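In: requesting a structural model of the entry that follows:
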Amino acid sequence: MTIGVHLEEFHGLPVLDFPDAGSHDELPDPASVAWRVSCPTYCDPEDERWGPAFERFLKTVDTSRVRALVVGGWEDAYDTSSAPAVAAIAGASDRLTALEAVFLGDMTFEDCEISWIVQSDVTPLLAAYPGLREFGVRGGNHLAFPSLVHPGLETLVVESGGLGAEVVRGIAGSELPALERIELWLGTDEYGGDSSPADLAPLLSGEGFPALRSLGLCNSVIEDLLAAAVASAPVVARLDRLDLSMGVLTDEGAAALLDGQPLTHLRELDLEHHYLSEAMAERLTAALAPHGVRVVLDDPQEPEDDGDGDVWRYVSTGE
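Out: So this is what the prediction gives:
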């Protein structure tokens, strides 16, 4: 699967593309939408670049009322990092005084494949906005996330085809006392996803995340190992939702979940895009559904046999 549509909603608000230069469209109340500032990733000479578009946004919109900002594409995103955008947004903190949410890299496969997006150290954004409640980023290439302390962040989503171990350790080692939801797309080693369950240890212990209620460890080639890790992870006892979707989850990982700590307190267990047998899927449903747990088992996959004795299983989003 590839990402084929831009965000339509973010932070509970409809996403609105900031109009092109020369537009005479009437603008809505700045607090009523999530503003998407973007430029073509494959720029023609006459195309406005992201930096000037953002400067025009700051001059055009009442930035004291902007609650949510979506960074779409920037010029040559497959070759040029997000660092200038990160610096520009961080530098506008005295103007974006109501900002609660940022998403960095809202690009489809037509703009730039997820594993081609060149990211950067994104933590200056969080440092500049201690009141930020939601942060999302797409693309793991050159992404950096050194450990930090942030008092207000409630939602953190990192979408990638491969998330490096150093990034995972930085996130897991952060102190995010208000964080209620985290979703990490860990990906495959082919695209830089070289983390292991050990890298997630501080997160799974729950010590730095006392408010966590929704844990997503998604899109991973090591989904069975992750399932085994969460089966005994202290943080699971306080979760409402556990998400192990989009990855290579087999009967081995599902059995570990069933043999581990009780999951009957969950509101939802999301295993969409899985490699479970029908029998195992029925076991999971029989064990949890009577307790009111919604078990999501949509999009079952079949392994591919290449005819030479090798069997292949794929995560949902890689390229």
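In: only C-alpha atoms for contact and neighbour calcs from this point on.
Out: Will do.
In: so Val102, which of the three states?
Out: strand (DSSP: H, G, I helix; E, B strand; the rest coil).
In: right, and it touches Arg138 too?
Out: No. Shown here, Val102 and Arg138 do not form a contact pair, counting by C-alpha atoms under 8 Å, at 11.4 Å.
In: what's the overlap in contacts for these two?
Out: By C-alpha atoms under 8 Å, 6 or more residues apart in numbering, Val102 and Arg138 have no common neighbours.
In: so who does Asp299 touch?
Out: Taking C-alpha under 8 Å, 6+ apart, one finds Glu272, His273, His274 in contact with Asp299.
In: any idea how many residues pack against the last one?
Out: A count of nearby residues for His274, using other C-alpha atoms under 10 Å, gives 29.
In: any idea how far it lies from Ala287?
Out: Taking C-alpha to C-alpha, to the nearest Å as the measure, His274 falls 18 Å from Ala287.
In: one more: the first one?
Out: Taking C-alpha to C-alpha as the measure, Glu272 and Ala287 are separated by 17 Å.
In: which one's more surrounded, those two?
Out: Glu272 (21 against 15).
In: so that one: helix, strand or coil?
Out: coil.
In: so who does it touch?
Out: Counted by C-alpha under 8 Å, 6+ apart, Glu272 has contacts Leu244, Ser245, Met246, Val296, Leu297, Asp298, Asp299, Pro300.
In: now with 10 Å, please.
Out: Contacts for Glu272 were tallied using C-alpha atoms under 10 Å, 6 or more residues apart in numbering; they are 218, 243-247, 249, 295-301, 316.
In: again with Ala88
Out: So Ala88 contacts Gly51, Phe54, Glu55, Leu125 (C-alpha under 10 Å, 6+ apart).
In: Gly136 - that's part of a strand, no?
Out: Yes. Assessed with three-state DSSP, Gly136 lies in a strand.
In: one more sequence to fold, the one below, so I can look at both together:
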Amino acid sequence: MIHSHASSFAGLPVLPFTPGMTLPEDPSAVAWRLEVENSEAGPKEFTGLVRAMLDEVPHESVRAVVVGEWGEAYDRTLPVDLLVDAARRWPHLRAVFLADLLSEQCEISWLSHDDVTPLLAACPALEVLWIRGADGLELTPVRHTGLRELRIESGGLPGEVVRAVGACDLPQLRRLDLWLGCEDYYGDSTVQDLATILAGSNLPALRHLALCNAENADAVTAAVASAPVVGRLEVLDLSMGVLTDEGGAALLAGQPLTHLRRLDLHHHYLSEETAAAVVAALPGVQVDVSDPQEPEDYDGTIYRYTAVGE
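Out: Okay, the predicted model is just below:
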């Protein structure tokens, strides 16, 4: 569950924009948050907010934008076209966070998205793109030479989006975070969908890979254990998922991971013995095996859950 908004983004403190507000002395030193207070607001209210920001905040000072509630986020797609038009007037825009909403505002798997490809096309200098939610999310494979960090948080990430990410040519991307989620929330991605990402041919600069919140964490971990991209990583994050001793054994039997700076496995279903074995095998690596989970037994059926679902 997500219970707090981003207080900082892309290294900048987040400041909500309000029409008529007194601007900070340096408007470029904040990440501007765009959000309508009324969750049932119509599209005109959010459009008016964006237009007011275009009128009142110097265009050249906008470095980062965080989009919060745009009005009935569960039923109305995030207006990417509106942001694309605005972004063309923000020449120094470097970071965008789409849908920084809390669970009480809208469950992550209900957030309604659209095709984000036009945003990438309109912002060749964009360096950071975060997206929360994946319902309706679309991406057409593109070449983008500016992007350094891509993060998609979801309760269930469609396989077609995972494949599209892998098919993108992102020569400067250093960090990739994908929350794969589970099938109950439309997360139908498979290990095969990850093949191009794990090969790493389109991601020569990648140093931080997170394949998180995965219901099929054991299968993902087994694929990662022999993936070519792992050899160039500094951080490998397989946290928040349903990782059991099967996945732990695959990790221990796979390629050496002693070159990593950090291995994140928190929120897992590893036994104490397997967790200890992973830590012992990587003496120079920061290994996080915190937050162990216990399976739940309902009438003889065992259930294990990802950290973020609905």
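In: what's the TM-score here?
Out: The TM-score (TM-score structural alignment, normalised by the length of the second structure) is 0.97; 310 aligned residues with a C-alpha RMSD of 1.4 Å.
In: the contacts of Glu272 of the first structure in strands, which ones?
Out: Cys218, Asp243, Val295, Val296 (DSSP state E).
In: mind checking what the third one lines up with in the second structure?
Out: The reference is to Val295 of the first structure. Alignment note (TM-score structural alignment): Val295 of the first structure maps to Val287 of the second structure.
In: burial check on its match, number of neighbours?
Out: Around Val287 of the second structure there are 22 residues (other C-alpha under 10 Å).
In: check Arg76 of the second structure too.
Out: 15.
In: for the one 4 residues further on, same thing?
Out: For Val80 of the second structure, the neighbour count with other C-alpha under 10 Å is 17.
In: also the one 10 residues further on?
Out: Summarising burial for Trp90 of the second structure: neighbours were counted as other C-alpha under 10 Å, giving 19.
In: could you do Thr60 of the first structure as well?
Out: Other residues close to Thr60 of the first structure by other C-alpha under 10 Å number 11.
In: what about it, distance to Gly73 of the first structure?
Out: 20 Å.
In: one more: Val66 of the first structure?
Out: For Val66 of the first structure, the distance to Gly73 of the first structure - C-alpha to C-alpha - is 20 Å.
In: these two: which is more packed in?
Out: Set Val66 of the first structure next to Gly73 and count neighbours by other C-alpha under 10 Å: Gly73 wins out with 26 against 22.
In: trace that one over to the second structure, please.
Out: Using TM-score structural alignment, Gly73 of the first structure pairs with Glu69 in the second structure.
In: measure stretch 279-293 of the second structure end to end?
Out: 17 Å.
In: swap that for stretch 235-246 of the second structure, sorry
Out: 22 Å.
In: tell me, it lands on which residues of the first structure?
Out: Counting by TM-score structural alignment, stretch 235-246 of the second structure sits on residues 241-252 of the first structure.
In: the stretch 51-200 of the first structure: helices as residue ranges?
Out: 83-91, 123-128, 165-172 (DSSP state H, counting those that start in this stretch).
In: got those helices as CSV, with distance to Leu153 of the first structure columns?
Out: Listed next are the helices of the stretch 51-200 of the first structure as CSV, based on distance: least, C-alpha to C-alpha, whole Å:
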stretch, distance to Leu153 of the first structure
helix 83-91, 16
helix 123-128, 8
helix 165-172, 12
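In: so which of those helices is nearest Gly260 of the first structure?
Out: Proximity to Gly260 of the first structure (C-alpha to C-alpha) singles out helix 165-172 among those, at 22.2 Å.
In: find me the equivalent region of that closest one in the second structure.
Out: Counting by TM-score structural alignment, helix 165-172 of the first structure sits on residues 159-166 of the second structure.
In: I would like the residues contacting the matching stretch, please.
Out: 134, 136-142, 150, 152, 167, 176, 178, 180, 186-203.
In: do that again at 6 Å, thanks
Out: Under the contact criterion C-alpha atoms under 6 Å, 6 or more residues apart in numbering, stretch 159-166 of the second structure has outside partners Pro141, Asp188, Ser189, Asp193, Thr196, Ile197.
In: re earlier: ranking the helices of the stretch 51-200 of the first structure by burial, who's on top?
Out: helix 165-172 (a mean of 21; mean count of other C-alpha atoms under 10 Å).
In: distance of Val311 of the first structure from Tyr275 of the first structure?
Out: In terms of C-alpha to C-alpha, Val311 of the first structure sits 12 Å off from Tyr275 of the first structure.
In: more neighbours, the two?
Out: In this view Val311 of the first structure and Tyr275 are compared by other C-alpha under 10 Å, and Tyr275 has more residues nearby, 24 against 11.
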